[in-house]
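Chemist: here is the input, now give the coordinates:
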Amino acid sequence: MNKRMKKKYLTEDEKKVLELYHATQYIEFKSHELSPDEALKLVERLGKGAGYYSHNTVKWFNCISGKIEVTAFIKEEA
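Modeler: Just a heads-up that it's a prediction; the model follows:
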């Protein structure tokens, strides 16, 4: 094994997420109360093609790739 490579040990929560990913047809991640920049960066981790949506006072970014969906809701401005 390459000396520069480090073995990463998964936490129990991370193991559960992988188990659920393999056992389900679809998985969704959501985050709330983010700034617009934070929200866009989060959904772009999944890939390009993030969409911006709004309904009444709620605004969010969303991205879908394969069976994974990420939604990041933007904090309401005061």
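Chemist: going by C-alpha atoms from here, please, whenever you check contacts or count neighbours.
Modeler: Will do.
Chemist: from the contact counts, what lies against the strand or helix carrying residue 29?
Modeler: Per DSSP states H and E, residue 29 falls inside strand 27-34. If you count contacts as 3 or more C-alpha pairs under 8 Å, 6 or more residues apart in numbering; DSSP states H and E, strand 27-34 packs onto strand 68-74.
Chemist: here is the second sequence; please produce its structure so I can put it next to the first one:
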Amino acid sequence: MLFQVYGSQSGWQLFGWILVFICLVVTNEIARRTKVGGLFFFVVLPIALTIYFIAIYVCAGQGQSWALHNPTYFHMNS
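Modeler: This next block holds a predicted model:
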């Protein structure tokens, strides 16, 4: 089920959905309206994340414990 909002925590779950939606709209407007925002979200951020993911993958391949226990590596390809 896509929207599992029920139980005693349903108010917080709905608040989380609304907060994520608002943050996505705000970051979209920043990226769309300003040149600096566009460069950051479409150039700088993807480059930084690519370096981060490659570093974790390579270090996990070498058997380094910090990379093997990193949640990013744990959920890679899942």
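Chemist: TM-score of the superposition?
Modeler: Once superposed, chain against chain, the TM-score is 0.25 (TM-score structural alignment, normalised by the length of the first structure); 27 aligned residues with a C-alpha RMSD of 2.6 Å.
Chemist: the strand holding residue 29 of the first structure vs strand 68-74, what angle?
Modeler: Put simply, strand 27-34 of the first structure runs at 10 degrees to strand 68-74, going by axes from the mean of the first three to the mean of the last three C-alpha atoms, to 10 degrees.
Chemist: so what secondary structure elements neighbour the helix or strand that comes right after strand 27-34 of the first structure?
Modeler: Proceeding N to C from strand 27-34 of the first structure, the next assigned helix or strand is helix 36-44, under DSSP H and E. If you count contacts as 3+ C-alpha pairs under 8 Å, 6+ apart, helix 36-44 of the first structure packs onto strand 58-65, strand 68-74.
Chemist: OK, contacts around residue 60 of the first structure?
Modeler: Contact analysis of residue 60 of the first structure by C-alpha atoms under 8 Å, 6 or more residues apart in numbering lists 39, 52, 53, 54, 71, 72, 73, 74.
Chemist: go again using 7 Å as the cut-off
Modeler: Residues near residue 60 of the first structure by C-alpha atoms under 7 Å, 6 or more residues apart in numbering: 52, 53, 54, 71, 72, 73, 74.
Chemist: what do you get for residue 26 of the second structure?
Modeler: Counted by C-alpha under 7 Å, 6+ apart, residue 26 of the second structure has zero contacts.
Chemist: picking up where we left off before, can you lay out the contacts of residue 60 of the first structure as a markdown table showing distance to residue 61 of the first structure?
Modeler: Below are the contacts of residue 60 of the first structure laid out as a markdown table (distance: C-alpha to C-alpha, whole Å):
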| residue | distance to residue 61 of the first structure |
| --- | --- |
| 52 | 5 |
| 53 | 6 |
| 54 | 9 |
| 71 | 6 |
| 72 | 5 |
| 73 | 7 |
| 74 | 8 |
